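Asker: dropping the sequence and predicted coords here.
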Amino acid sequence: MEQRQITLQITGLNCAGCVGRAEKALSTLPGVTEASVNLATSKGQVHAALDLEPADLVSALEQAGYPAALSQVSLDIEGLSCASCVGRAEVALRAVPGVVSADVNLATERAEIRYLTGATRAADLRAASTGAGYPASLRAAEVDAAEQAQQRRGQEITALTRQVAIAAVLTLPVFVIEMGSHMVPTMHHWVMANIGLNNSYLLQFVLATLVLVGPGRQFYSKGVPALLRGAPDMNALVALGTVAAYGFSVISTFVPQLLPHGSANVYFEAACVIVVLILTGRLLEARAKGRTGAAIRKLVSLQPKTAELVSGDTVIETPVEEIAPGDLIRLRPGARIAVDGEVTSGSSFVDESMLSGEAIPVEKGKFAWLSAGTVNGSGVLEFRATHVGRETGLAQIIQMVEQAQGAKLPVQGLVDRITLWFVPAVLLAAALTVLVWLVLGPAPALPLALVAGVSVLIIACPCAMGLATPTSIMVGIGRAAQMGVLFRKGDALQKLQSVHVVALDKTGTLTEGHPALTNLEPAPGFTRDGVLRLIGAAEAQSEHPIAKALVQAAGKGLPKADSVEAIPGYGLQAQVEGQNILIGAARLMQREGIDFGPLTESAALWAAAGETPFYVAIDGQAAAALAVADPIKESTPEAIRALQAQGLKVAMITGDAAATAQAIAARLGIDAVRAECLPGDKVAALKDLQDSFGALAFVGDGLNDAPALAVADVGIAIGTGTDVAIEAADVVLVSGDLRGVQDALTTSRATMRNIRQNLGWAFGYNVLLVPVAAGVLYPFGGPLLSPVLAAGAMALSSVFVLSNALRLHRLKSSLDEGAEVSASGTGSLRPAT
């Protein structure tokens, strides 16, 4: 069944329990095959049948208590002439993934569209209407999903800051009066003398009521409905805890005779401080969560908002959303490239370090490829747009990173199973705590039971559990993207830490992927430059890859060759400047009776090293021996040593002859070789390596590597390779530098270690402190944990998890730290065509 993926922003998520209930609400919809929700990003990813209506997702989340965030955009539409036109335009707009409603007005020629935030963009809606025959333009400047998310985060932080300030100002007198009286005798005497006990209780009641109905109201508006639905969350725990403390205090203030003698105490300060501390914890969480998305925001910021569109003899500054494939764009010196395209005129150098990591600018001339997000140098270029909007390489990178950040790793399954019953278990534990204290506790048992029960409710909030995994994934994958490593599939992050062997394709992975002149030794009486000039002239008319390599090595300004004749199976002969040039294999020279003497020894050494030797004769005399090979990438030896230093075995899989493959392996120190492999043989070779060494990662770049990339435990594609290889891979290295594999492994291991630390803290925190909150230490002379301290510990637990995850920002790349994205190479990820 054909499926589509819908990404949506979800509101009201506070803990792992919320995530589980939101996922359940989405998963139970007909047509949904998979649904995952990420607490750190507040995003959901749904895989569903094509006929699933986005409105159904909105309704399901609304009923579960976690509404989907919706955006609205207005389009001016041309060409509407009747009701049928309106209907066709609406159908086209509603067919865009994520659109909840689309209403087109014939009279105003305007469309009002509501869509799931993050699922689509206004530019896609405009394109859908235009494609249906009704050209559309944005009525107002679009605020894209990333900016919307940032705005929401900013609004959330502002609102929380205001709530914390109001709650703190109202709570301070309550805390000073009540706790000050307990801790400082003179304070108690001052309160009794100047305010009086009853007036003190009344003042605390008024201030506490303002705190709970003001900044604290959100806990009840969300927690009580969740409790009534039988799906309690952290808001329900806070609501129960504060209501219990507040309710007991109200009874103690106004009708103390209802309580056992000596138990009428007030805990207004506990209810107030709990609200202040939990809101403060949420504020710190919101600020920390904002930092977890820094990598995505940095990538999004690479795309400019406008481009200079060439229309006839004029240049018009145009919003990037309105650029279409085929448009001609002028690029000024120092400008950032807005869309992908092909140069039509001009020459310049372009800084591609943001995407490929190559610190040296790349020369661009006619027919050269330009990538969105890169920066032009000092020249002026004109180029034809080929990929715009979500089709650009930069947009695809951002999409890859976002999808991987929202992935749910296998380790998260354990957390999900625990959090499903965790909150109900906490409620049961709190009830049992109160019951045990009432039955077995010392007098006055009731207030002690209340303190212990409220402390259990507050301290056991599962926020830290819910944040432990997604925040680490988000920061780790984001940092990897900055290093030029794209995790296309989130579970690869967990699998990669367990690999024992890294298998590498040779051509294009270990090597440059094209032949080059590697050695040339002239005979006595000849010079290297002189021989190379004649060789280049003779080979200039040939399209053979080896001929191209020789011409490139010879450089420019070559003379014209005459009487060029290919000798099938042997080589080539030509006349250059009156000299007879003969180039070919040893058998050609043997046939012509030309002796190369000591040069044959050099040629034999080159052949033993995996290079292909040739000979050159000029006017019947031995002139030079040369060798051509696919050269090893400069970074390859260092990359292999780094992998082996991490305790990994390194294997090479290639279609080359065994002798050539063994020679290259010996030179690089590779542990295992599988040579003369066809594409199908590569799969068998991988399975053999898996049987010998265990879990395996395969690195390749070509069309013939796609089956091997798919069958490996983790497939890693070189980003400069083919689209098919990239689509089959789990991880993509944006450029051709093999050292990116080490960065991928480092990121995987560091992120999984970080996740284990977070989960260890979150589970250990609850396992150790819930019994303390329940009062197990009290009979042995230990403390009875105050609800205030419980709230502080709970807030700090979540902040610890987030702060620990943010340490992944400090991961170092194995490549040049001077590059913005540390992955060397000259290529960039090119979008599929």
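Answerer: Great, that's in hand.
Asker: going by C-alpha atoms from here, please, whenever you check contacts or count neighbours.
Answerer: Noted.
Asker: now the strands for the stretch 501-650 of the chain?
Answerer: Using DSSP state E, counting those that start in this stretch, the strands of the stretch 501-650 of the chain run over residues 501-505, 516-522, 561-567, 571-576, 579-584, 612-618, 621-629, 649-653.
Asker: Asp340 against Gly393, yeah?
Answerer: Yes. Look at Asp340 against Gly393 with C-alpha atoms under 8 Å: they come within range, at 7.3 Å.
Asker: tell me, what's touching those two both at once?
Answerer: Residues touching both Asp340 and Gly393 (C-alpha atoms under 8 Å, 6 or more residues apart in numbering): Ser371, Ala372.
Asker: endpoints of stretch 611-629, how far apart?
Answerer: 5 Å (C-alpha to C-alpha, to the nearest Å).
Asker: quick one: closest of the strands of the stretch 501-650 of the chain to Val266.
Answerer: The minimum distance between Val266 and those falls on strand 501-505, with 64.9 Å, by C-alpha to C-alpha.
Asker: the closest one packs against which elements?
Answerer: strand 649-653, helix 679-693, strand 696-700 (3 or more C-alpha pairs under 8 Å, 6 or more residues apart in numbering; DSSP states H and E).
Asker: give me that answer again for 6 Å
Answerer: strand 649-653, strand 696-700 (3 or more C-alpha pairs under 6 Å, 6 or more residues apart in numbering; DSSP states H and E).
Asker: mind listing what's buried in that strand?
Answerer: Buried residues in strand 501-505, counted by 16 or more other C-alpha atoms under 10 Å: Val501, Val502, Ala503, Leu504, Asp505.
Asker: swap in stretch 543-555?
Answerer: Buried, per 16+ other C-alpha under 10 Å, within stretch 543-555: Ile546, Ala547, Lys548, Ala549, Leu550, Val551, Ala553, Ala554.
Asker: need the max-distance pair from these.
Answerer: Among these, Ile546 and Ala554 lie farthest apart (C-alpha to C-alpha), at 12.5 Å.
Asker: can you tell me the closest non-neighbouring residue to Ala639?
Answerer: Arg739 (4.7 Å; C-alpha to C-alpha, 6 or more residues apart in numbering).
Asker: put this next to the first one:
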Amino acid sequence: MIKFVIMAEQLVELNVTGMHCNNCAMSIHKLLEKKGLQDVLVSFASEEVKFSTGDRQTLPQIIKDIESLGFKVVDEANLQPTPFYDKVENKFIFCALFTAPLLLHMVLPWHFLHNQIVQLILCLPVFLMGCLHFGKSAFSSLKNGVPNMDVLIFIGSTSAFIYSLVGTVQNLGEHYLFYETCATIITLVLLGNVLEKRSVNQTTSAVKDLMKFQQVTANRVIKDGVEVVSAKEILSGDILLVNEGDQVPVDGDVLSGDSLINEAMITGEGIPVSKTKYDKVIGGTIVQQGNIRIMATKVGSNSTLSQIIDLMKKAQAAKPPVQKLGDKVAAIFVPVVILIALLTFVITYFATDAGLQRSMMNAIAVMVISCPCAMGLATPTAVMVGLGRAAKNGILIKGGDTIEAVANTKYVLFDKTGTLTTGKFGIIEIKPEEGFTMEQIRGVITAVEERSNHPIARSLVGGLQAYPQQKIILRTATEEKGLGMRAEDVDGNNYFLGMAKHKTPDHFNLTLYRNQVRMAQIAVDDTIKPDAASLIAQLKKTGITPVLVSGDKALRCKVLAATLGIKEVHAEMLPDDKLKVVDMYRKKGKTIMIGDGINDAPALTQADVGVSMNDASHIAIQSAKVILLNTDLKSVVKFLQISRHTLLTIKQNLFWAFAYNIVAIPVAALGFLNPMVGAFAMAFSDVIVIGNSIRLKSKRIAP
């Protein structure tokens, strides 16, 4: 069966196996574009092909054309294990068994191994396997006008086989036998495919690890008790029982019970979070202590985990601008290499009198050493590992292009509340009037604010608990919206705690009165995040200018900026004003905007890179290109470091891929490289590029 999902907008999703690198993905991409399909997205990492079409009836032909390129469209839901004979590992082992004796004849004096018929018998199964594995793909790619690397391998190995076969039929002697060259080329390239497949699996492990969290069972509460069901079967509104040690199957709200939940797979923070009635829980997190009963709220594709996986898949498929050069070269690579191989043959044969044998071996060496796959793998493998490492640190990057956009950042613009500050208010300073003590004032504030449900009131009460107070007993307390609290104590004293009646140039924004006599002025503000100062210092150390852009009062913004060491401040900014500020800085250099992802949405969209300081419940905000699930400011530094090192890895990979081909092709053309050595070098060029990308997984990352 074939899986495709057609949504209202006619979006088709296919699961396609057999893609080894970005060149494979490019061949499918070009095919679909030639057919006039829109919104084409091909990811060899997730084995997904997506496109939009207005005509469903063309689907069977589109699928047939994709399979004609040598790939296979499968139904992921009913995916059968790969047949034994179709596994690339088994193909390699099969070929290696016949190739080994062919190579041994070069070092062992056993007469029968030098027999041309024996060599033909040993080489034939390997050549036929090569025809099946590389030939079909090569022919289909040529037919569709998108030649791939298999064309080079097939022409090279076939040339060596036919040359040797002619020598055998005409009994021209051992100088015309190159069966071992044909077999070795095929076997070594298959070995490269095996190593490449395993390496690519490691680069895509982040998405696969997250997908494993979806494959769990759940205890669904029913009338007769509890039934065990798959997480995929859970519907919104179902009541689920989650016990200690269990994984929360889907997003939901806690109905009863208390627990400690490890949310590290979402936020990157290893400290368990306490959950009780009315709290939200996220699918995939682990209950470390306690038992809870939850009601499912977000299931299937609406769950936080599904959105994260979808974002990562899209991000892995998004190409950074640096990849465009590699794609352009890879697109014309195969025809150019074939042309170089032909010129090598002609020049060597006619200009140097080297003879047919030497000319052909040089041409074959050119074809088998060339490796467009290394260029095709250079960028996506580094991007996949970089995005995976970021995700494990609670950082969701929405596209590989975002990583390059972060490079050479000149300015980082910060919103104030919820970004550099916690959003939790506390008393910054109390200024008592003459005749009143600090203990009296604290006692009145606590007594009055205890009667209010306002978040700021609760913050003030909590902040004063640790300090000595003179207790009072209130008879009444009423809240006047937009003004403050009025109260009367048992002794008949009237109190008012609220907004300052007269604007003052200082930072005091609350005033406390007793019987219309001012007792104190109070400065209340949200508290600065613990890591804010060190973040600003690190940015400045790396040559990035921090800028505060806030809708808050100018004086409060200046106080915060002075505390953190920020020199450029834009206060009392409305959303439209923030857009103008972002535009102004973008004209000066690359600009990142960091905000809470809600009221800063326009500015986040306008910046080169928008970063949302948010929690998992707001993961779907589309305005930002980066979402920090863990609102710890250390995540900002980690994001910048991972992006910088990922881009560095991409550049290293591209350098190796280009340098390898620039050096190897002329060396092969000049006859300094045996085709077998060329095949070996080609097979491992991919592995070196992928290995460098995998190194990013555990590499020590510094600013």
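Answerer: Nice, thanks for sending it over. Keep in mind that what you see is a predicted model, and the values were worked out from it rather than measured.
Asker: could I get the TM-score for this pair?
Answerer: These two chains, once laid on top of each other, score a TM-score of 0.90 by TM-score structural alignment, normalised by the length of structure 2; 694 aligned residues with a C-alpha RMSD of 3.3 Å.
Asker: coming back round to it: could you dump the strands of the stretch 501-650 of structure 1 into TSV and include distance to Ala69 of structure 1?
Answerer: Listed next are the strands of the stretch 501-650 of structure 1 as TSV, based on distance: least, C-alpha to C-alpha, whole Å:
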stretch	distance to Ala69 of structure 1
strand 501-505	43
strand 516-522	56
strand 561-567	69
strand 571-576	69
strand 579-584	69
strand 612-618	62
strand 621-629	57
strand 649-653	47
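Asker: the ones you listed: which one's closest to Trp437 of structure 1?
Answerer: Once those are compared by C-alpha to C-alpha, strand 501-505 is nearest, at 58.0 Å.
Asker: which stretch among the strands of the stretch 501-650 of structure 1 comes nearest Val485 of structure 1?
Answerer: From these, taking C-alpha to C-alpha, the stretch that ends up closest is strand 501-505, at 16.1 Å.
Asker: what span of structure 2 lines up against the closest one?
Answerer: Alignment note (TM-score structural alignment): strand 501-505 of structure 1 is matched to residues 411-415 of structure 2.
Asker: and for stretch 785-800 of structure 1?
Answerer: Going by TM-score structural alignment: stretch 785-800 of structure 1 matches residues 673-688.
Asker: all strands for the stretch 51-200 of structure 1, in order.
Answerer: Going by DSSP E, counting those that start in this stretch, the stretch 51-200 of structure 1 shows strands at 70-77, 99-105, 110-116, 136-138.
Asker: residue range in structure 2 corresponding to the shortest one, please.
Answerer: It refers to strand 136-138 of structure 1. Using TM-score structural alignment, strand 136-138 of structure 1 pairs with nothing in structure 2.
Asker: how about the aligned partner of Lys319 of structure 2 in structure 1, what does it touch?
Answerer: In structure 1, the residue paired with Lys319 of structure 2 is Lys408, using TM-score structural alignment. Residues near Lys408 of structure 1 by C-alpha atoms under 6 Å, 6 or more residues apart in numbering: none.
Asker: wait, a strand at Lys408 of structure 1?
Answerer: No. Lys408 of structure 1 is assigned coil when assessed by DSSP: H, G, I helix; E, B strand; the rest coil, not a strand.
Asker: Arg674 of structure 1 maps to what in structure 2?
Answerer: Match for Arg674 of structure 1 (TM-score structural alignment): His570.
Asker: show me the contacts for its match.
Answerer: Contacts for His570 of structure 2 (C-alpha under 6 Å, 6+ apart) come out as Val549.
Asker: now do Lys72 of structure 2: how many residues are near it, please.
Answerer: For Lys72 of structure 2, the neighbour count with other C-alpha atoms under 10 Å is 17.
Asker: next: Asp526 of structure 2.
Answerer: Around Asp526 of structure 2 there are 19 residues (other C-alpha under 10 Å).
Asker: ok, it touching Ile427?
Answerer: No. Asp526 of structure 2 is beyond contact range of Ile427, at 8.4 Å (criterion: C-alpha atoms under 6 Å).
Asker: which one in structure 2 is aligned with Thr11 of structure 1?
Answerer: Residue correspondence, TM-score structural alignment: Thr11 of structure 1 in this structure matches Thr17 in structure 2.
Asker: quick one: residues contacting that match.
Answerer: Glu47, Phe71, Lys72 are the contacts of Thr17 of structure 2 under C-alpha under 6 Å, 6+ apart.
Asker: where's it relative to Lys72 of structure 2, distance?
Answerer: 5 Å.
Asker: try Asp506 of structure 2
Answerer: 71 Å.
Asker: cool, Ile395 of structure 2 as well?
Answerer: Going from Ile395 of structure 2 to Lys72 of structure 2 by C-alpha to C-alpha gives 34 Å.
Asker: with Met519 of structure 2 instead?
Answerer: Counting by C-alpha to C-alpha, the gap from Met519 of structure 2 to Lys72 of structure 2 is 79 Å.
Asker: so for the equivalent of Ala341 of structure 2 over in structure 1, what's the nearest residue that isn't a sequence neighbour?
Answerer: In structure 1, the residue matched to Ala341 of structure 2 (TM-score structural alignment) is Ala430. Leaving out its chain neighbours, the residue that sits closest to Ala430 of structure 1 by C-alpha to C-alpha, 6+ apart is Gly453, at 4.8 Å.
Asker: quick one on the thing from earlier: and the residue nearest to Ala639 of structure 1, what's its match in structure 2?
Answerer: Here Arg739 of structure 1 is matched to Lys634 in structure 2, going by TM-score structural alignment.
Asker: tell me the spacing between that match and Ala533 of structure 2.
Answerer: 11 Å.
Asker: ok, those two, which is more surrounded?
Answerer: Each of Lys634 of structure 2 and Ala533 has its neighbours counted (other C-alpha under 10 Å); Ala533 has more, 17 against 14.
Asker: to which residue of structure 1 is Tyr278 of structure 2 aligned?
Answerer: Checking TM-score structural alignment: Tyr278 of structure 2 goes with Phe367.
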